[in-house]
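Undergrad: Need a 3D model of the following:
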Amino acid sequence: MAWQMHYTSARNGPTGRSGFQFTAETPGLPDRVRAAVAPFLAYRPPPAAPLSPGPGELAAFPVALLYDRVDGRPLLARSRYLGQDYSGRYGNFFAHAVVAEPDELEGLRPAELWDAPLWRAGPTALGALPEVPDLAPDAAFAPDALAEWLRGQPDLLAPLVDAVVTVLGRGHGRVVLVAADVELIARWIAVVSYSLPVAAAERLTFVTYSADPDGAGQRVVGTTPDAWAAAQYQGGPAFALGDPPPPHRPVSRFARTVAACWRAGDFAALDALGELALLDGADPPGPRALERAAALLALCRGEARVTPDEEAGAAALLARSGRDLPEWVWRDLVPGVPSMGVDLAVAVEDRARAAGAVDVAGQCALRAVTAALDDPSTRDRLPRRALPLVLRPALEPAVTSALAAAEELTDVAHIAGIAAAAGAPARPGEVRAAAQGRARVGAADVPAALAACPDAARGALLAGVVTGLAAADARTRAAVLGDRACDLLHDAARDDPDLWPSAPEVALAVLDSVGRRRPLHRVAVTADLLSLADVESVLPRPTALPRPTDPDRPPGPDRPPVDAVLERLWAAAPQPGECLELLESHAAAFGERPVLAELPSRTFARALGDADIGVEVLRLAARVRSAPPGPDADRDAAAVQACATAIGAERPDAAAEALAALADRGAGPLAEPAFGVAAGRLARRDPVFRAALLAAAPARLRARLGARWTGALPGRGGDPAVRHELIETVLRMRALGAADPALETWARTAVTRWFAGRRLEAHFGGDPALRSALRDLAAEARTGNRGRQGA
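TA: Below is the predicted model:
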């Protein structure tokens, strides 16, 4: 039901008092509603209006039609200036208010009631008013009548709609309309109301006239020029309706659409706009929802000038619509499918698929893929799913064009991935050609591209990268071949042995990088390098590094390219197992390439330097001796074997024979370290073996061995047992009839120290013969008798 109320200044109202009051109302009006309505009922004449207007002047005073909400119900109030009240004082006005239930205004815009039949021009003498039977609108404010009127008005609608939408979306502020004729204001308010979805129009509170636009609480406030001139307004946009339109400024898609609908009298489009805005789910639809709705309507109507951002907004609206999308929407969108962007095509596809329109969904899916191929920025938003079989051939030209236009190697990989996911894999030759072109100019992030590339296209992509880099200049090639790229290319070459021979420059760079950084792969890298021997002649001969075994050799362009990389690869001496594996797999290369031929000797030198003559070292030495890669390697292997023989000999004379071989002048540069390792290990043998070894050795060898042993003794504070064993060795050597002056001199010095002598006496206390020999040696030291001088 709808209640009515009359409000004016009366001598005797229902309450028996005088003054402004409710003079009549519909019975049953709740007190709280009456109290809520009262603050909205006020009227002050414009500043320039006559102070004592006559009957003819009163008709020119502005009518204030107000729409607001009280207690959850719509409030409509129409106020007119009456001039004098019952006492003859000026300032009296009459307000006719209607409070309705929300459904009473269904299908009706409040502004339509501007001059509706329900309004009374003055108070009634009856105290009770009937319920309002029907809220019949003003026929002059019907949409078609307003459209006709609007044709003669300035082009204000688009900026006015934008201003109102902004205020509604913000939830505070107001838009002021200024005109001497407030019916003009009412008409503009009505046009704006019709332009909004119903839910938004319900929240568009307004008053057609206020003498105080600063204090009015409605979203749209009308006023007169004289009242506006006196106002100190800071609240937002204002429009002088009688003036020329303001300078052009950008307006929203929604505002432009609304203005176009009114110019064309296309009220169906306005209704469609409101229907689409509701799909966003906001209540009421805000500026974003209205903008998206306008963009979607433009797409439904095939408009060409829809920006990518607007299209994305329309796609978002479709995605939010669920199953509530009107059937006409996606059907109207079908003609525009060939020009859709990715997001919109995907959204329409989903809606069409849900509606069972398989053909439309397929066309949208095809468009989404082709659009993503054209626009790299959208590819991550494209769902990866196969196209219907019948549509896949139509994708092939788009894939071909996209590959030809790819700017980066990663673009090539993404394009191949999109095509593969759609069920129409790119042709390998086209992938290879595109990758080759990108790699040649350095537009190639190999790790990122391989990460994005589908498995089926990896071979073609890699082949193109390698071929392109082979044709690139050295600077470009070096920029592309970072460490990670080299690792990936090297791993790929294991699965495709034909990758390197076609691009030896690339192979050298990759193998050089991998070998230097991944020591465990040096043997495999060497094999790959040697496989390039057949194409080595076409490679430039780089400046070589000095050999590790010949650091004084000046660098120069005298080394084959593969050897130059091998030098860097084996800058650190190989482990015995590595060298043995190389020698067994590539024996011929050892004879052809000095950088490999010297590896066994470097391996032996490393092992001797570490005093580690293990099984693998001996296996390498045996392999070298059985088929020497060169005389130096054979000689050094013999030194290692002699060292091992001396260390492991069961008989002293055999050890002496092996040491004698190492002492030979022709034993080579490793003989000295080999002799030192053997001497050190033999020093651990018991004194009986060591004395027999000394006795079996020639005098010169005996002296050299003795010097090694005495030189390795610990200093003071060290383990005395080591010294005791060496003295015992000297005593036993003398007993065998052999002597070494230097060794015996050391022994005499050692036994003359009082504390050392006492400990030696105790040490040999269990062996009378050694104890007697010790006393003889001590006596020689005291008398100066040097004993035997060698045997």
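Undergrad: drop to CA atoms for contacts and neighbour counts, all remaining ones
TA: Fine.
Undergrad: Just say helix, strand or coil for residue 629.
TA: Here residue 629 is recorded as coil under DSSP: H, G, I helix; E, B strand; the rest coil.
Undergrad: Not counting its neighbours along the chain, what's nearest it?
TA: residue 591 (5.2 Å; C-alpha to C-alpha, 6 or more residues apart in numbering).
Undergrad: give the contact list for residue 158.
TA: 251, 255, 256, 258, 259 (C-alpha atoms under 8 Å, 6 or more residues apart in numbering).
Undergrad: nearest residue to it other than its sequence neighbours?
TA: residue 255 (4.6 Å).
Undergrad: What residues sit buried inside the helix or strand where the residue nearest to residue 629 lies?
TA: If you go by DSSP states H and E, residue 591 is part of helix 587-592. Judged by neighbour count (16 or more other C-alpha atoms under 10 Å), helix 587-592 contains these buried residues: 587, 589, 590.
Undergrad: same deal with stretch 659-678?
TA: Those would be 659-663, 667, 670-678, for stretch 659-678 by 16+ other C-alpha under 10 Å.
Undergrad: what about residue 267, neighbour count?
TA: Per other C-alpha atoms under 10 Å, the neighbour tally for residue 267 reads 17.
Undergrad: Residue 725 too?
TA: Residue neighbour count, defined by other C-alpha under 10 Å, stands at 19 for residue 725.
Undergrad: With residue 520 instead?
TA: Counted with other C-alpha under 10 Å, residue 520 comes out at 12.
Undergrad: before we go on, could you also do this sequence so I can check it against the first one:
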Amino acid sequence: MAWQLHYTSARRGPTGRAGFQFVAETPGLPDGVRAGVTPYLSYRPPPDAPPSPDDSELGLFPVSLLYDRVDGRPLLLRCSYLGRDYSGRYGNFFAHAVVAEPDELEGVRPAELWHAPHWTHRPEPETPVLESLDELVPGAALDPEALAAWLSASGPGDPYALLGRLVDAVAGVLGRGHGRVVLVADDVELVARWIAVVSYSLPVAAAARLSFVTYTADPDGAAQRLVGTTPAIWASAQHHASHASAFDLRKGVRDGDASRFARTVAGCWRGPDLAGLDALGELAPLNDPAQEAAAALLALCRGDATVTAAEEGAAAELLSRRGPGIPEWVWRDLVPGVPSMGLDLALALHERARAAGAAEVARQCSLRVTEGVSDALAGASALAEIAAAAGVAGRAGVPVDPAEVSAAAARCARRGGGDLGAALAGCPGGSRDALLDGVVAGLAGARERERAAVLTPGNCDLLYAHAGRLRAVPVIACAVLASVGRRRPGHRIPVTGELLRLDGETGGEVDAALGEVWSEPPSAGECADLLDAHGDAMARRPALAELPSRTFTRLAFPGGDGLTEPAALRLAERVREVMPGGRAGRDAALVRAYGKAITAGPAGAARALADLADADGATPQLAGEAFVGAARRLCPRPPAFRAELLAALSPSARARLGARWTAELPGRARAGRAPLRGAEVGQRNELVEVVLRLRERGVTEPALEAWARAAATRWLAAKQLDVHLARSPRLRASLRDLLGDGPPSRGGR
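TA: Okay, the predicted model is just below:
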């Protein structure tokens, strides 16, 4: 049911007071309705209307029909100007309000009630109690057929162009939930007709959200979405109006861009095709933002050849999203257009038809999908497009030719298309191998710049996961494997294995790739693992053959400390077993000699030092650092050991070792200066003792003796050495012999 209220200025109303007030209403009005209606009760005449109209002029004043919601209930309010009130003052108006239950307007558009029979045009003082309305009956003047006939004959300009622009504007404010659209005309009947046309152009539920008022003197302050006003009012309001959309119904509009939805609506009115308007309402119901998709879908049902690929995609998305909610007639009407459909739409229609059990429709769509997939593959400009086409085929259950997938992928790769990750992620498993084969084949024929654009680190990692497929194109395999091995040290040994499996005709590329992979020398453990995995091939590949030497050399610095690690000794043993010849074998022998030099007795150490000193064919840096390290390790040995060691060496090796031992001394002791501090005295004394013991053996080392003579000549040094040799008269005598006859110098204290 619906409740009625009358409002006007009266001498004496139901409450006994005078002035504007509710003068009649339906009994049982729900709480809050009267207060909710009150803010809408106003009427101000147009500024150019007669200020003191007589009865014949009152009919020229615009009638205001307002539609809005009050506490969730529909409100319909009709206001008409009465002129003078009971006291003779102008400004009186009469308002007739109807407040209905939420479902009372179901299936009825509020604009249809413009000339409804229930409206009262003037107050009825004798009727303070109004009946409830069991039914809101629309007026006959604004039915769709009559409006279509009127629209075809209206002007100025093209009324359908105006309609398209108006529908877009109204759809915009409804979608945003704020703003308003203003209709400007001298004749309120014209405004009401356009409001009715727009209301019929929307789904019923959307029209229920379209609040409107046919006339207001304050268009900028109106709360409704569609607002009518007069030219005089608009002329003064537009200078500070905040809304952006206004349409002067006297002038029409020039042709402009309208949405597919608006163009479809205008086309339905032009037909007239009122069933098409209903169809749009079915496809895009309340709060559904897919009006454009619905319009495109309807256009396809009507055989419209102007639907773009983007619009087809939107229609396909709508079909998939709505599923069973799509009316049966839609996919049935689409069938004749299947041969010319785009791929996405054919797939969506195929899925819908298959779900509905329409075997023939599904079959036709399968054929279209097959054809469309081939077309899409032939025209693909990116790998992701190939994957998408293959995915469409997979969802439709139709086969896709692997050769077509490979050819398309090769074409994209030659052009530098690098979206491999997205393509593999979106490509069905059955087509992934064909896509990979095509990419690899295409890269083989690509120019250097395009190839580099595809072979990014990420793409190389993806291709490495399918390393077996790379072997057929060694030049690409080398590039991919080099990238992976260079960036991911943990993969260097398996990458090396893949490189060694490639065709021997690509030796240059393989060697270059191996050089990149092993640009950073391996650790001793990694090098030993490499020997275990590929020892038989290492000697044949220069980039691999040098790795043990590079590893040993890095371990030797500084001072050979790393050469005593268990991993280094294990590596040396493996090199001796697997690569006994060449530089790597000689360097491994050096490492073993180093170990003996610092652990064996004097004779064994001498033989090992001789090998270190005479390392013909070994890596010079390794040999030099190994000798320095061995000398440093042997320096703390007792003087007797060192003297025996020196005696066993050749003169050149003896001189070199003596020089190293001298170099190990602190600066003062090395230069023969005094006084010395703490351990420095002991280091000097022991090295002098080594020289003396060496002389006892009948062996001399001139440079070492010269140093010893200079170090012992000073008085304090002589006294300290005398104390150091106190228990060995023989060595004291040898010292005097070294220094010659005569007292020691007393300087240098």
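Undergrad: which residues touch the residue most central in space within the second structure?
TA: Nearest residue to the geometric centre of the second structure (C-alpha atoms, centre = their mean): residue 422, 11.0 Å. Taking C-alpha under 8 Å, 6+ apart, we find residue 422 of the second structure in contact with residue 384.
Undergrad: can we see that at 10 Å?
TA: 383, 384, 385, 387, 388 (C-alpha atoms under 10 Å, 6 or more residues apart in numbering).
Undergrad: Going by distance to residue 360 of the second structure, which of those wins?
TA: Taking C-alpha to C-alpha as the measure, residue 360 of the second structure lies nearest residue 388 of the contacts of residue 422 of the second structure, at 25.3 Å.
Undergrad: Now do the closest one against residue 579 of the second structure, distance only.
TA: Residue 388 of the second structure is 53 Å from residue 579 of the second structure, where distance means C-alpha to C-alpha, to the nearest Å.
Undergrad: hang on, the earlier thing: show the subsequent helix or strand relative to the helix holding residue 591 of the first structure.
TA: Downstream of helix 587-592 of the first structure (by DSSP H and E), the next one is helix 594-597.
Undergrad: in that next one, what counts as buried?
TA: Quick answer for helix 594-597 of the first structure (16+ other C-alpha under 10 Å): 595, 596, 597.
Undergrad: got a list of what the second one touches?
TA: So the one you mean is residue 596 of the first structure. So residue 596 of the first structure contacts 526, 563, 566-567, 570, 579, 582-583, 586-587, 589-590, 629 (C-alpha under 10 Å, 6+ apart).
Undergrad: Whichever of these end up buried, select them in ChimeraX.
TA: In ChimeraX, a selection of the buried entries from the contacts of residue 596 of the first structure looks like this (16+ other C-alpha under 10 Å):
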select :526,563,566,567,570,579,582,583,587,589,590,629
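Undergrad: Compute the number of surrounding residues for whichever residue in the second structure pairs up with residue 615 of the first structure.
TA: Residue correspondence to the second structure (TM-score structural alignment): residue 615 of the first structure is matched to residue 569. Using other C-alpha under 10 Å, residue 569 of the second structure is surrounded by 19 other residues.
Undergrad: Can you name every helix or strand that the helix or strand hosting residue 569 of the second structure contacts?
TA: For residue 569 of the second structure, the host element (DSSP H and E) is helix 566-578. Secondary-structure packing of helix 566-578 of the second structure (3 or more C-alpha pairs under 10 Å, 6 or more residues apart in numbering; DSSP states H and E): helix 524-538, helix 547-556, helix 582-597.
Undergrad: quick one: the shortest one to helix 566-578, angle?
TA: By that I understand helix 547-556 of the second structure. Orientation check (axes from the mean of the first three to the mean of the last three C-alpha atoms, to 10 degrees): helix 547-556 of the second structure against helix 566-578 gives 150 degrees.
Undergrad: Then the first one?
TA: Following the same axes, to 10 degrees, one obtains 10 degrees for the angle between helix 524-538 of the second structure and helix 566-578.
Undergrad: which residues sit against helix 524-538 of the second structure?
TA: So helix 524-538 of the second structure is in contact with 489-490, 492-494, 496-497, 500, 521-523, 544-548, 550-552, 554-555, 562-563, 565-575, 577-579, going by C-alpha under 10 Å, 6+ apart.
Undergrad: give the contact list for residue 208 of the first structure.
TA: Contacts of residue 208 of the first structure by C-alpha under 10 Å, 6+ apart are 62-67, 78, 111, 114, 176-179, 181-189, 220-224.
Undergrad: What count of nearby residues applies to the closest residue to residue 693 of the second structure other than its chain neighbours?
TA: Sequence neighbours aside, residue 643 is the residue nearest to residue 693 of the second structure in space, at 6.0 Å (criterion: C-alpha to C-alpha, 6+ apart). The number of residues packed near residue 643 of the second structure is 23, by other C-alpha under 10 Å.
Undergrad: Counterpart of residue 643 of the second structure over in the first structure?
TA: Correspondence of residue 643 of the second structure to the first structure, assessed by TM-score structural alignment: residue 691.
Undergrad: Under a three-state scheme, what state does the residue nearest to the centre of the second structure occupy?
TA: Secondary structure for residue 422 of the second structure, judged by three-state DSSP, is helix.
Undergrad: cool, residue 22 of the second structure as well?
TA: Once three-state DSSP is applied, residue 22 of the second structure turns out strand.
Undergrad: Surely it is in contact with residue 125?
TA: No: taking C-alpha atoms under 10 Å as the definition, residue 22 of the second structure is not a contact partner of residue 125, at 11.2 Å.
Undergrad: Contact partners for residue 603 of the first structure?
TA: Going by C-alpha under 10 Å, 6+ apart, residue 603 of the first structure touches 572-580, 609, 617, 620-621, 633, 636-637.
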